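Undergrad: the amino acid sequence is not available; the structure is as follows:
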C-alpha cells in the first residue's frame, strides 16, 4: 500500500545556493510517525540561517541522492498521533521546532516531530508569530535563563536579527538590564524591544565601548561571531564569574578558527579569561511553554520582517541569506482544504 503524499519544497543539490535548487514536489511522501511522535499539518514556518548554512557547508545529503525538505520552525494543527501520545488531540493547534532537522523539515504540508519538540498554541497568539519562536526562542532562553538572575546585566551581540530580537526580550522578561548591538537603522527597533542601551557598531567599536564600562556584565550572548576579540577581551567587561555563550558564528574558515581558538587557547597564551560555552540547543517542551506564555502575556512579541506565500519560498531564502532581515521571515504553507488553512 502506497504512503500518503503531500506538497513540499525540496532540493537535491546546492550548486549556486540552496535557493536556486528548491522545487515544489506535489507528490512528496508524507512522513510516517513512530509511537511517540506527532504528525503536524503545517500552516506557517519560519526560516533560520542554519536552514541553509548546514546544507551549504558541504554535508553530503544530496550526494546520497536524497530530496531534502528544509526548515525547523512551525505552527500548525495535530493531524495524527502515535500510540504512546496522550497529551495532544487531533486538530489541536501547536507550535515548536524540529530540533536537528536536516532533510525532513517543515517546508512541507506535514512534518513529524517528537513530543518534546512542540507545545499547545496559547489562546490569542497568532499562528505566524508562534511559527517564529521555536528555534531562536529556545536558543536564547537556554543561553540566558540558566546564567542570570533578576537585576543582572546582560550583553547581547546582534540584537536586531531573528535570534537577537528574542534574546533582548527574554533577558528583560527575566528582569535583566540589557545592552545590545545593531546597525544605525535598527537602533530604534532594539530600543522598542526593551534594550536599555544600544551600541551602534557602524559608529562605535564594540569591544572598546564595553571595556569602558568595566567588568559589570554577568553574561554575554554572541549571536553573530564578530568582531574578532569579543571573547578574548571579555575579561574587560564580564564579571569574574561571568559567562560568554556562543550562539551564532561567522560561516567561514575564519569563523571556525576563531571558535576553535576560543575553546582551546588558554588564558596564559592569550586566550579568554572568562567561562566560554558553545550553545547546543536542545528540544524542550518546558522552554516552548514558557515562550508561549510570554507571547500570550505580551512580555515577548514576534518581530516579522516579511511574510511570504508558499510560491515565494525561494525568494524568502534569498532574503535570509542577505543577513539584513529585521526579525523573522515567515512562509505560509498552502493546505489543500480544512478549517484554518492558509
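TA: Structure's in. What do you need? Quantities reported herein were computed from a predicted structural model and do not represent experimental measurements. Residues are numbered from 1 along each chain as shown.
Undergrad: going forward, measure contacts between C-alpha atoms and count neighbours the same way
TA: Noted.
Undergrad: give me the neighbour count for residue 305.
TA: Neighbour count of residue 305, defined by other Cα atoms under 10 Å: 14.
Undergrad: now do the contacts for it.
TA: 325, 326, 327, 328, 329 (Cα atoms under 8 Å, 6 or more residues apart in numbering).
Undergrad: the fourth one against residue 303, yeah?
TA: Yes - using Cα atoms under 8 Å, residue 328 is in contact with residue 303, at 6.1 Å.
Undergrad: before we move on, back to that, so which of the contacts of residue 305 is the most crowded?
TA: Neighbour counts for those, by other Cα under 10 Å, peak at residue 328, which reaches 26 neighbours.
Undergrad: can you pull the contacts of that residue?
TA: Contact analysis of residue 328 by Cα under 8 Å, 6+ apart lists 46, 47, 48, 132, 161, 162, 302, 303, 304, 305, 306.
Undergrad: returning to what we had before: redo the contacts of residue 305 as TSV? Include distance to residue 221 and secondary structure.
TA: Converted to TSV, the contacts of residue 305 look like this (distance: Cα to Cα, whole Å; DSSP: H, G, I helix; E, B strand; the rest coil):
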residue	distance to residue 221	secondary structure
325	19	coil
326	18	coil
327	17	coil
328	19	strand
329	22	strand
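Undergrad: here's the one I want to compare it with:
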C-alpha cells in the first residue's frame, strides 16, 4: 500500500510517499481503507524535533504520522462486535500513541471509531475528529446554560468546533480571531467577536465563566485576568504561568487546567449525533491530494487555517 513516511526529523521535505506492507489487525481492530485524513498541529509540529518524535513514536525511523481518518472497513477482527465490512467510519486512532494514519490502510481499534452519518462526506467526517474531540472533551460537563465562554482562536480547528459545542450547551460565546474571520465565527454561533489585532481582550472582557485556550503564552497569561471569581480555564498547551498571573489565580480562586485528548468511540458517537442533527458542522479550509502531503503540512504551519486542512486518497 501507499504511505507517507517521515524519514527523519525536519520539514515537509522529509515526508516521502512510498510503498509499505498493509497492516495486519488485532482481534479488537478493523482495517480501514482510508478516503480522507485530517491534519493537526500535533501532526505538523513534532516532526521538526527528534525529542518530540521520540516521545510520541519512539526512536525507530521512519514513522507514519497522523491519527484522523475516515474511510471504509475492509476487514474486522474476531472480537469486533459493532462494526462490519463495508461500514463507513471515522475517528481519531490511537491518540495518544501511534495512529499510522498517513496510509491507504489503517488498523484501528473498534472503540476508537464511529459509523459516519449518511449525510456527510469522507472529508467532513475526517475533519470532525481530533479537533472536535478536543473541544468536546474540554467542554463536556463543564458548561452551564448562560455561562459566558471565551474561545481563543475561534476560527481555528479546535476553536470553530468549540464555538458550536458551547453554543449547543446554552453558553454565551465570545470568540477571538482576526477581523477577516469575524463573519465566519459569528456565522457558526459566536455571540460576540473580538479582533485580536485591534483589541486587547483582557481590557474589554470581565466576568468570564470559562476560557478555552489553544494558544498559550501571553494569551494564556492574559486569559486569567478576564475570568470571574471561581472561573475555569482549560488549555491544550502547557498551563505554567508567571508569578503575577499565579497571584491572580490564587486571589480569584481560579481553576487552571490542561488536557490531552484521547481516542473514544463514545465521544465520536456524540459528535456523530451532532453532525446528524445539524448542531455541528466542520469547516474545510483546503483539501490536498495524498501525494501533496508536504504542501498540506506547509499550509497548516502557516497558522492561518479557518477550520481544517484535509488530505484525500
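TA: Everything's here; your move. Because the structure is predicted, anything quoted here is derived from the model rather than measured.
Undergrad: fetch the TM-score of the aligned pair.
TA: After superposition, the two chains reach a TM-score of 0.92 (TM-score structural alignment, normalised by the length of the second structure), with 310 aligned residues with a Cα RMSD of 2.3 Å.
Undergrad: let's see which of the contacts of residue 328 of the first structure end up in strands.
TA: Among the contacts of residue 328 of the first structure, the residues falling in strands (DSSP state E) are 46, 304, 305, 306.
Undergrad: neighbours of residue 200 of the first structure, how many?
TA: Using other Cα under 10 Å, residue 200 of the first structure is surrounded by 17 other residues.
Undergrad: my guess is it meets residue 183, correct?
TA: Yes - Residue 200 of the first structure is within contact range of residue 183, at 5.2 Å (criterion: Cα under 8 Å).
Undergrad: coming back round to it: common neighbours of residue 328 and residue 303 of the first structure, please.
TA: Counting by Cα under 8 Å, 6+ apart, the common neighbours of residue 328 of the first structure and residue 303 are residue 162.
Undergrad: from residue 285 of the first structure, how far out is residue 113 of the first structure?
TA: Between residue 113 of the first structure and residue 285 of the first structure the computed distance is 12 Å (Cα to Cα, to the nearest Å).
Undergrad: picking that back up, which one of the ones in strands among the contacts of residue 328 of the first structure has the most neighbours?
TA: Of all these, the highest neighbour tally under other Cα under 10 Å goes to residue 46, namely 31 neighbours.
Undergrad: which one is that one nearest to, not counting chain neighbours?
TA: Nearest non-adjacent residue to residue 46 of the first structure, counting by Cα to Cα, 6 or more residues apart in numbering: residue 330, 4.3 Å away.
Undergrad: that neighbour should be in a strand, yeah?
TA: Yes - under DSSP: H, G, I helix; E, B strand; the rest coil, residue 330 of the first structure falls within a strand.
Undergrad: which parts of the first structure are helices?
TA: Using DSSP state H, the helices of the first structure run over 50-56, 127-131, 134-144, 164-173, 187-192, 206-211, 253-264, 285-297, 313-322.
Undergrad: with the second structure overlaid, report how far the third one is off on average.
TA: Compared with the second structure after fitting, helix 134-144 of the first structure deviates on average by 0.6 Å (mean Cα distance after the TM-score superposition for the first structure).
Undergrad: which residue numbers in the second structure does that helix align to?
TA: Using TM-score structural alignment, helix 134-144 of the first structure lines up with residues 129-139 of the second structure.
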